[in-house]
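A.B. asks: need a structure here:
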Amino acid sequence: MLVGRAVFRAPGLDGDVAVSRPHDADGFRGSATFSEQLRTVLAREDVEARESYTISRTREVRLGSAPSRASTGEPGLAVELPAPAEGWSQVILASDEAGVVSWHLAERPPGPTRGASASRGGGMQTFVLRRTVPPAEPAEQPATRGIVGALGRKVLQVLVFRAVEEVGGRVARWASGRWEEEKRPYRLRGFEPDSFQLEETTPIDAAAWDRLGSGPALLMLHGTFSRAHSGFAALQPDALQEMHQAYAGRVFAFDHYTLSETPDANVDAFLARVPAEVDLELDVVAHSRGGLVARSLGARHGDLSAGAKRVRLRNVVFVACPNGGTALADAEHMRSFVDRYTNLLSLLPDTAVLDVLATIVDVIKHLAVGALDAMPGLSAMRRDGDILSGLRDTPFAAETRAFGLAADYEPASAGRRALAAYARDGLMDRVFGSASNDLVVPTSSCWDLGGGRALDLADRHVFETSAAVDHTGFFGNAEASSRLVTWLTQP
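C.D. replies: Modelled structure (predicted):
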């Protein structure tokens, strides 16, 4: 079926397809397809919306020729589009009938066209999506927002952007680093109860360093795709106030690269920002990938005391950390990694969504041109990678105590429509198999390092499925906040 510029191929699937185009020059403000947040981020990241396709009234009919297969192995819906101009890339952002959002990259590079599409001239790119039909039961009304609208229908939005910079025909390895340097720079920042959710806050000046070095201090390390103000946005204010009292105000955070540099490089950047005359005795709250930064810092306990600069870890709380890695960091699952975070956006505080979504868009730009090697910060979480193998052989100092918060996640039925659909379709556990997980990290990865080794935790707590705590939901949970305070303030 030829609709607009696209050819749809789905043997055995019938339905209606309508095409619409952006109503104004910037490509976003006139489209009801996007949430305001998504329109804002795409415009900031120089991503242009081309036409969108709405598929409705789909139904299975007599199967003809064999259908294409989606990346999940299921029957797929193939969409052929003319390749973009030289120097540009294109992807499809899709939302299915239940509101599940997914990103789709071209299945093969542009090539000669065949059949019905041949008359369009030029090369074509093929995208293969999961083939779904609306559920027979009445659709439940979602209580949470999403980034793409039109529930009950499948919406495919074509997005184009300038390709990640190439040098000599190869993707520049530093491309992602240049993006983070510009938009997610390294910095140490204050983390006060009245401003921790704000992007701009108190810098760490000489007086602050004097205070931080005068007694035990608390360091907050955010995880993948975020920064301190977004990664910890849901933290209970009362809990943070208690922490400030316990540490006499010595609480700060480290914004670090999560895409283009390894945890060890993150530690180098942290230590470079600590004045030589300052000694730090640190407790750490580390979320997700931030736990690997904490472990890299702790792995240096043998040589940190040799110079003028001394940093000692006292307590580390690992919150949903991939200490044993996550299958989502493997190259073949990276798009699933991005899809999961995109669907989790509906559960994040408003202060976090723009920050995380902008990083997701940058990752998609790199994946679209096969630039996974430009993101060693993500591949650091690979289960059998060199980074985790090295950390496995380098334990914390004997005086460092470690604690762990983990979860086995299943979505609550009310208000989490897209994630409930993820669960019904088996998408949540497809990568992890039968292993319990928080949607992003296997539950046991918080302490199980692999290779028959495990972190020696002083205490740990695992949220069962009834708590509905996902990878991004720990800091909004009252019990999690209570345990943080207890672990950090006990003698």
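A.B. asks: C-alpha only now, for contacts and for neighbours.
C.D. replies: OK.
A.B. asks: roughly how far is stretch 64-84 from the heart of the chain?
C.D. replies: Put simply, stretch 64-84 sits 26 Å off its chain's centre (C-alpha atoms, centre = their mean, to the nearest Å).
A.B. asks: now the end-to-end length of that stretch.
C.D. replies: End-to-end distance for stretch 64-84: 31 Å, by C-alpha to C-alpha, to the nearest Å.
A.B. asks: Next: stretch 247-255.
C.D. replies: Start-to-end span of stretch 247-255 (C-alpha to C-alpha) is 20 Å.
A.B. asks: Let's see this one next, to set against the first:
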Amino acid sequence: MEPLSGGTERVSLGSNVTLMAPGLRGNARLLSGTGGDVRAAEESSDVLDTALQRAEMKGLRTIEIRAAQVPTPPAADLRDSRGDDALLLEVPDLGEDAEQVVLSVDEAGAMTWHFATDVHSVDDVNKVPVRSHSPASTVRGVEKRRFLIHKRIPPVDESSEAGTHRALFGALGRKLLKVLVFPVSDALINKPARVIAERWESDNRTYGLRRFTPADYRLPTGTPAERDALALTGDEAAMLTNGRALLFVHGTFSTAHGAFHDIPPELMQELHQRYGGRVFAFNHYSLSHDPIENVRRFNAMLQDVLPSGSLDVDIIAHSRGGLVARTLADGADAFGLDTSRVRVHRAVFAGVPNQGTRLAQPDHMIDMIDRLTTGLNVVPAGGVADILEGLLIAVKIIGHGALKALAGLRSMDPNGDFLKALNAPGRRNDGFLAIAANYQPQDAGLKSLVSGTANALVDRIFEHDANDLVVPERGVYDTNGCDSFPIAEERRLRLPAAAGIMHTSMFNHPEVVSHLRNWLV
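C.D. replies: Presented below is the predicted three-dimensional model:
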């Protein structure tokens, strides 16, 4: 353990790793030993390790800080990209073939991602402004990579259930800085975000129409063998034409089995019986392709398995998947798509950004990743592994220096062209239903992340607007320009703050289950 005095000195932790932590008094150490030993010290789960491995990211080193906050010397005003008080971590540069990012886990469990900054010298902190920079702005060709890390210490309630059942990290009362490394492939250098994301999605999130029965809706489709085993066959597709079918459409970073994993088996069994077994799901790219391209691919796959005939469908859609559902319903008028073979009757929008979300704007995409990562840590959803893997790929894309060209995320931008066209007047569908949540964090880590401090009440992104951590509550069902909105009160379920439901944990709530039973067939 190396002492931290609260001053401006560099503290060497060994292995050419240094730390400057003005305003923190205590100790810091570089965790050492085998991977298992470090993981035990971190109290991290195998879910995180597995996701890192699949994303080709490796934990290089972990720094543990146990400290109390003291007055910061006036000459040591370090600020991170959000303008918050920061500490400075310096690690050896690994050259052009590898990139490093830092996952910070604060004392209350809030998880934030950090990218190298252009602060060149601790001695020059006051001469070289710590400017608000793009997360992709990095400095290469130097001996050190430098990271500004959120410093404030939130209060910790170690007796709370949320604080003792972490999905990714269990350590409370200390700050962990996990330095992760991933290769920079020659094939990806200087490539736009879309190309990088599309390449990953083609291997790990490929398009597919799959069976979604009570026996297999939680089974993954990550490998070719898994996809083949669950792919919708021609005979199964033909059966879908025998009556109204039920289609599941997942959201960003996720998959069908990940997004809907928490639906109780009893409800899936009941829905399967109601729809006569005509239940299927659509896996699609959610990062590199927009909903228009998603629907084009849906049509092409439907043509392959069902050369003739048409479908009548109800849809359960989560998050961005609702925009795909609306494009399938209204794409002919809004985008000139041929959607004549699919008639959408009812569509349930669970946490769907029908007005968009500010977190999809370039300046806030890191905030979205931080919120979702922390949400998985605080309130684990059944599909944690899949969502986390998608988040890690987004982190890698940002680390590669690409961020703004992700069409899948951009489709949720409130000011983007896609939503302007989708929400244009002149179309009406009375079959839309809404599930929206107002989530107010009770966990100290999430409070600090969302509001800037554990005691503040104003969301730093959504301000006073109720939201589910990712999507504004009213944005799911309220007026947006399209004649189908607002969705009538009797056709919406609003989950209050007391329900404790966030964006990733909706489908096992009793009221959600009850409303799905009442709304569908």
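A.B. asks: Where does the longest strand seen in structure 1 end up in structure 2?
C.D. replies: If you go by DSSP state E, structure 1 has its longest strand at strand 48-60. Under TM-score structural alignment, strand 48-60 of structure 1 corresponds to residues 58-70 of structure 2.
A.B. asks: Quick check: buried residues in the matching stretch?
C.D. replies: Lys58, Gly59, Arg61, Thr62, Ile63, Glu64, Ile65, Arg66, Ala67, Gln69 (16 or more other C-alpha atoms under 10 Å).
A.B. asks: re the thing from before, quick one: the longest strand of structure 1 to structure 2 mean distance?
C.D. replies: By mean C-alpha distance after the TM-score superposition for structure 1, the fitted strand 48-60 of structure 1 averages 1.4 Å away from its aligned residues in structure 2.
A.B. asks: who's in contact with that strand?
C.D. replies: 12-22, 26-28, 42, 133-134, 152-161 (C-alpha atoms under 8 Å, 6 or more residues apart in numbering).
A.B. asks: Near the residue mapped onto Gly15 of structure 1 from structure 2, how many other residues are there?
C.D. replies: Here Gly15 of structure 1 is matched to Gly26 in structure 2, going by TM-score structural alignment. Residues near Gly26 of structure 2, counting by other C-alpha atoms under 10 Å, number 16.
A.B. asks: Could you pull up the contacting residues of Gly26 of structure 2?
C.D. replies: Per C-alpha under 8 Å, 6+ apart, neighbours of Gly26 of structure 2: Pro3, Leu4, Ser5, Gly6, Ile65, Arg66, Ala67, Ala68.
A.B. asks: Give me the residues contacting stretch 362-377 of structure 2.
C.D. replies: Outside stretch 362-377 of structure 2, the residues touching it (C-alpha under 8 Å, 6+ apart) are 109-113, 135, 166-169, 358-360, 384, 388, 391, 394-395, 403-404, 445-446, 449-450, 469-470, 502, 504.
A.B. asks: Quick check on the residues you listed: which are buried?
C.D. replies: 109-113, 135, 166-169, 358-360, 384, 388, 391, 394-395, 403-404, 445-446, 449-450, 469-470, 502, 504.
A.B. asks: The aligned partner of Ala78 of structure 1 in structure 2 - how many residues pack around it?
C.D. replies: Using TM-score structural alignment, the equivalent of Ala78 of structure 1 in structure 2 is Leu88. For Leu88 of structure 2, the neighbour count with other C-alpha under 10 Å is 22.
A.B. asks: Could I get the contacting residues of Leu88 of structure 2?
C.D. replies: Leu19, Met20, Ala21, Leu78, Arg146, Phe147, Leu148, Ile149.
A.B. asks: Tell me the counterpart of the fifth one in structure 1.
C.D. replies: For Arg146 of structure 2, the aligned residue in structure 1 is Thr126 (criterion: TM-score structural alignment).
A.B. asks: What is the three-state secondary structure of its match?
C.D. replies: Under DSSP: H, G, I helix; E, B strand; the rest coil, Thr126 of structure 1 falls in the strand class.
A.B. asks: nearest spatial neighbour of it, skipping sequence neighbours?
C.D. replies: The shortest distance from Thr126 of structure 1 to any non-neighbouring residue, by C-alpha to C-alpha, 6 or more residues apart in numbering, is to Glu80 (4.4 Å).
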